[in-house]
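J.: Dropping the sequence and predicted coords here.
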Amino acid sequence: MRWFAFILLLAAAGCSDRTAAPIVPEALNFGLNKTVFIGTTRDRNEAGEFGIERSTDLQLLKATVSIPPNRDLGSVSDGFDSPNPKRDFAIAELTQFETTNAFANSLRSEIDNRAVNNREVTVFVHGFNNSFADSAFRMAQLAHDLELPGAHVSYAWPSRGNPLGYEYDRDSALFARDGLAELLESVRAAGRPNLIVVAHSMGSALVMETFRQLEIAQPGWVGENVRGVILMSPDINIDVFRNQFSRIKNVPDPFVVVVSRKDAVLRVSSRLRGQKTQLGNISNAEEVADLPITILDVSEFSDLRSGNHFVAAGSPALIQLLRRSSELDREFLRGRNGSVVLLPWQRRIVTQANGDASVVVSGGDR
């Protein structure tokens, strides 16, 4: 019955058209405006919007995203084809660059306007069931709520934006590898800023496949060009992840994997594959304990809106902790093999199986 209810939920959600991305200029007068650079391998549809079809050409854009006032921390409200900027996220402006150089110059200008110690670029790669607008909205929400420094870039790969489009999205994630590699190269062309790659769910699989591709073509590229990696709720088989990871010659540090044993979406994904878990809902960190990564366990936080599948972006309590905690900087997350960080409140020192001391914070949501 639970499976039947889940299918009904997917079918109901699938009745909504989530692909609309109207430009709403009046949204500039409401809320907070956030600049998000975008690379996309979506093709334009008959309405002139970036829809679900795949394009071999990477298109580079800059959007002004309006974040509505008086919203709940961690929330993203989408009005689909009729957004109300007083209540919903909206794209207020969208500019397309004609050349890669124009994109790099604009991004460099955005970076140069920051303080010298604040010149990072975060590239966000969305997951399954996202529209073009979703990817921009989520990047803006993460940047604002988590107070991410520097400039912000979203990679909008051609997801169907429909809960019933899982297989289409898996194919699209494979299709989108070249585009992501090209986008990362374009970002590095903007004065070689510090590059942080953040991915969610199926987007994590896309990132790891792209890293593997880059490393095969140019051994050492990832370590030379990417300063840090955060994979949130990665929808990746553990064996596949280990194979992808083995190709990375010099691993970025920190390399953080955010997991939740309560992730309902990954529980379904695992069952569809006949597996117990995916990487993002791993229950035994010993399976990756030999890798130079840090596991950030957020199981004790609750984000019912996402089925605990995007806790790092949706849980107000966790957002507040990540925002204000000086301990969760790169030195804190910089990993020893097999280190596990449990959040939040009481800290204790433990010894990992490999003998390294590591900070583990345990407790529950307040």
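T.: It's in.
J.: For the rest of this, base every contact and every neighbour count on C-alpha atoms.
T.: OK.
J.: Could you pull up the residues touching R267?
T.: The contact partners of R267, by C-alpha atoms under 8 Å, 6 or more residues apart in numbering, come to K276, T277, Q278, N281.
J.: what two of those are the furthest from one another?
T.: Spatially, the most separated pair among those is K276 and N281, at 9.3 Å (C-alpha to C-alpha).
J.: and the two? which has more neighbours close in?
T.: It is N281, of K276 and N281, that has more neighbours when counted by other C-alpha atoms under 10 Å, with 27 against 16.
J.: distance of G79 from S204?
T.: In this view, G79 and S204 are 27 Å apart by C-alpha to C-alpha, to the nearest Å.
J.: cool, V251 as well?
T.: Taking C-alpha to C-alpha, one finds V251 at 16 Å from S204.
J.: which other residues reach the top helix by length along the chain?
T.: Ranked by number of residues, the top helix in the chain under DSSP state H is helix 202-217. Contact partners of helix 202-217, identified using C-alpha under 8 Å, 6+ apart, comprise 125-128, 170, 173-174, 176-178, 180-181, 199, 221-222, 231-232, 234-236, 241, 244-245, 247-249.
J.: try stretch 308-326
T.: 73-75, 142, 145-147, 200-201, 232-233, 258, 260, 262-266, 298, 301-303, 305-306, 328, 344, 365-366.
J.: do that again at 6 Å, thanks
T.: L73, G74, L146, D263, D303 (C-alpha atoms under 6 Å, 6 or more residues apart in numbering).
J.: the strands in this structure, which residues?
T.: For the chain, the strands defined by DSSP state E cover 32-44, 50-67, 90-96, 120-125, 151-156, 194-200, 228-232, 255-259, 294-297, 339-342, 346-351, 357-362.
J.: most packed of those strands?
T.: Comparing the strands of the chain on average neighbours per residue, with mean count of other C-alpha atoms under 10 Å, the densest one is strand 151-156 at a mean of 27.
J.: I'd like to know which elements that strand is packed against.
T.: strand 32-44, strand 120-125 (3 or more C-alpha pairs under 6 Å, 6 or more residues apart in numbering; DSSP states H and E).
J.: which secondary structure elements does the last one contact?
T.: Using 3+ C-alpha pairs under 6 Å, 6+ apart as the contact criterion, the neighbours of strand 120-125 among helices and strands are strand 151-156, strand 194-200.
J.: And here is the other one:
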Amino acid sequence: MTIRRRQQSGRYMAVALITALALALGACASRPGSSVLTPVTAVEGAKHVTIFVAGTRATDPSAPTFLTDRITATTTYVRYVVSIPPTHRPTEIEWPTDVPDPTRHFAIVSSERLDERRFFVEVGATAARGEGLGRDVAIFVHGFNNNFPESLFRTAQLTADVHVARSAVLFSWPSKAAVTGYLADKDAVTFSRDALARVVERVAADRHVRGMKLYAHSMGAWLTMESVRQIRIAKDERTLGKLIDLTLAAPDIDAEVFLQQLRIVGRLRSPVTVLVSKEDQALSISRFIAGGQFRAGAANIDDPQVLVEARNSNLRVIDITNLATQAGAGHDGFAAFASIYGRLPQSSDGRVSSDVGPGVYELDVANKFETLDARLVQRVADPTTIQR
């Protein structure tokens, strides 16, 4: 009887966990499929953004530029040109329900499979056509529960709204895009570490590329930190020297693992920016799955020890709870943060200014999201409360 009760309790817990995941991660009944990537004719007034895609997703045999949720040991390379509609609103993705209407929706104008050599030549050539900040390459790494159209269009949206680099690369790993696929996704990012490290190294090797900016979300942050750690272990100073910005949004990383990764990576050219939120339900569920282990993306900036670790580890920890709440974005609050990223103090080389150095900050939102006015307010803990 006791065993049966425990089995029933386990089943109830599993059902409750899946339900909670669905609510926390905003799962919906209908998600974009391959039809939204059907090429359309360009329209006047739309903005075109070129996204270079590299990753460990296998292609669909019937559609060679559509990447699936299956793993491939051979890195896939594709170039997409994404059309942003004239009516686009910052932070939004205007999704089609089927074949897109480019006057109203994000849409694909063209796509092409590339071999490895041509891919990196084109990434470097695109960077070379820029001036100043434009000679940088931004590399985006998506998170848990993302299918390919979602990660592609989110990268296009961020590229269009933030203007951080002339050349944009999406590293897309084979997420199962399911709330029940957490452990499978964890295996997929583990599998993808070498491939991401190679992409970063190849981009850095191009003489036309002035610098690289790495942006990673959720479980993609763990993948990114592992790849950068691998590059440090290989003593590849050329690559690390070109890494001018590393931003981790809602990193789904065990806090102690994160600190150990940082110890190996060491100091980079700029503090690592970590976007955290007290209201991130997805990370709460992740913590539950991990047996209660604390997640780096849920760091509490009111804890004096967080300030100590931020300063010791060269971290710029920014609490975006207020912004994520107003934007209604939850775990995806980083997308809203991107819309005001350019308003932060900038240095001459396109990094966040050294005035915003290692430490803990809170994004102070002064009014409604439609007319967002946000500024960083640094938290300075009472030195007497900090144990060193």
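T.: On my side now, so go ahead. Note that the structure is a prediction, hence the values are computed from the model and not measured.
J.: tell me which of the contacts of R267 of the first structure is nearest to L28 of the first structure?
T.: N281 (39.2 Å).
J.: Quick one: residues contacting the equivalent of the closest one over in the second structure.
T.: Matched to the second structure by TM-score structural alignment, N281 of the first structure sits across from A298. Each residue near A298 of the second structure by C-alpha under 6 Å, 6+ apart is listed here: V276, S277, K278.
J.: swap in L170 of the second structure?
T.: Listed by C-alpha under 6 Å, 6+ apart, the contact set of L170 of the second structure reads V53, I139, F140.
J.: can you check V276 of the second structure too?
T.: Contacts for V276 of the second structure (C-alpha under 6 Å, 6+ apart) come out as A250, G297, A298, D319.
J.: Looking at the first structure, name the residue matched to it.
T.: In the first structure, V276 of the second structure lands on V259 (TM-score structural alignment).
J.: how many other residues sit next to the corresponding residue of the first structure for Q157 of the second structure?
T.: Aligned against the first structure by TM-score structural alignment, Q157 of the second structure finds its counterpart in Q141. For Q141 of the first structure, the tally of surrounding residues (other C-alpha under 10 Å) stands at 24.
J.: Now find how far off-centre stretch 299-310 of the first structure is within its chain.
T.: The chain centroid and the centroid of stretch 299-310 of the first structure are separated by 15 Å, computed with C-alpha atoms, centre = their mean, to the nearest Å.
J.: An error on my part: the question was meant for stretch 328-342 of the first structure.
T.: That offset, for stretch 328-342 of the first structure, works out to 19 Å (C-alpha atoms, centre = their mean).
J.: Give me the buried stretch members for it, please.
T.: Within stretch 328-342 of the first structure, the residues that count as buried by 16 or more other C-alpha atoms under 10 Å are L333, R334, G335, R336, N337, G338, S339, V340, V341, L342.
J.: tell me which residues in stretch 226-238 of the second structure are buried?
T.: Under the neighbour-count criterion of 16+ other C-alpha under 10 Å, stretch 226-238 of the second structure has E226, S227, V228, R229, Q230, I231, R232 buried.
J.: Just put those residues in JSON lines and tack on distance to R129 of the second structure.
T.: Below are these laid out as JSON lines (distance: C-alpha to C-alpha, whole Å):
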{"residue": "E226", "distance to R129 of the second structure": "31"}
{"residue": "S227", "distance to R129 of the second structure": "28"}
{"residue": "V228", "distance to R129 of the second structure": "27"}
{"residue": "R229", "distance to R129 of the second structure": "31"}
{"residue": "Q230", "distance to R129 of the second structure": "31"}
{"residue": "I231", "distance to R129 of the second structure": "28"}
{"residue": "R232", "distance to R129 of the second structure": "30"}
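J.: Which helix runs longest in the second structure?
T.: helix 2-24.
J.: Among the strands of the first structure, which comes closest to A12 of the first structure?
T.: Shortest distance between A12 of the first structure and the strands of the first structure, using C-alpha to C-alpha, is found for strand 50-67: 19.4 Å.
J.: Could you tell me where that closest one falls in the second structure?
T.: Using TM-score structural alignment, strand 50-67 of the first structure corresponds to residues 67-84 of the second structure.
J.: Tell me roughly how far that stretch lies from the first structure on average.
T.: Compared with the first structure after fitting, stretch 67-84 of the second structure deviates on average by 1.0 Å (mean C-alpha distance after the TM-score superposition for the first structure).
J.: Could you check how far that stretch is from the centre of its chain?
T.: Worked out by C-alpha atoms, centre = their mean, stretch 67-84 of the second structure lies 16 Å from the chain centre.
J.: what does it rub up against?
T.: Residues outside stretch 67-84 of the second structure that contact it (C-alpha under 6 Å, 6+ apart): 46-59, 106-114, 174-176.
J.: same question, stretch 102-112 of the first structure
T.: Stretch 102-112 of the first structure is touched from outside by F97, R119, A190, with contacts defined as C-alpha under 6 Å, 6+ apart.
J.: neighbours around the equivalent of L223 of the second structure over in the first structure, how many?
T.: Under the alignment (TM-score structural alignment), L223 of the second structure pairs with L206 of the first structure. The tally of other residues near L206 of the first structure (other C-alpha under 10 Å) stands at 28.
J.: what separates L206 of the first structure from D57 of the first structure, distance-wise?
T.: Distance from L206 of the first structure to D57 of the first structure, by C-alpha to C-alpha: 17 Å.
J.: P252 of the first structure now?
T.: Distance from P252 of the first structure to D57 of the first structure, by C-alpha to C-alpha: 28 Å.
J.: can you check L318 of the first structure too?
T.: 38 Å.
J.: wait, doesn't L279 of the first structure sit right on D239?
T.: No: contact criterion C-alpha atoms under 6 Å: L279 of the first structure and D239 do not qualify, at 9.1 Å.
J.: more crowded one of those two?
T.: L279 (28 against 13).
J.: if I look at the more buried one, how far off is S233 of the first structure?
T.: 8 Å.
J.: Now do the longest helix of the first structure against strand 120-125: the angle between them, please.
T.: 110 degrees (axes from the mean of the first three to the mean of the last three C-alpha atoms, to 10 degrees).
J.: Would you list the average distance separating helix 202-217 of the first structure from its aligned partners in the second structure?
T.: Looks like 1.2 Å for helix 202-217 of the first structure (mean C-alpha distance after the TM-score superposition for the first structure).
J.: Enumerate every residue touching whichever residue in the first structure pairs up with V141 of the second structure.
T.: Aligned counterpart of V141 of the second structure in the first structure: V125 (TM-score structural alignment). V125 of the first structure is in contact with Y155, A199, G203, counting by C-alpha under 6 Å, 6+ apart.
J.: So for V125 of the first structure, what's the nearest residue that isn't a sequence neighbour?
T.: Distance criterion C-alpha to C-alpha, 6 or more residues apart in numbering; nearest residue to V125 of the first structure, sequence neighbours excluded, is A199 at 4.6 Å.
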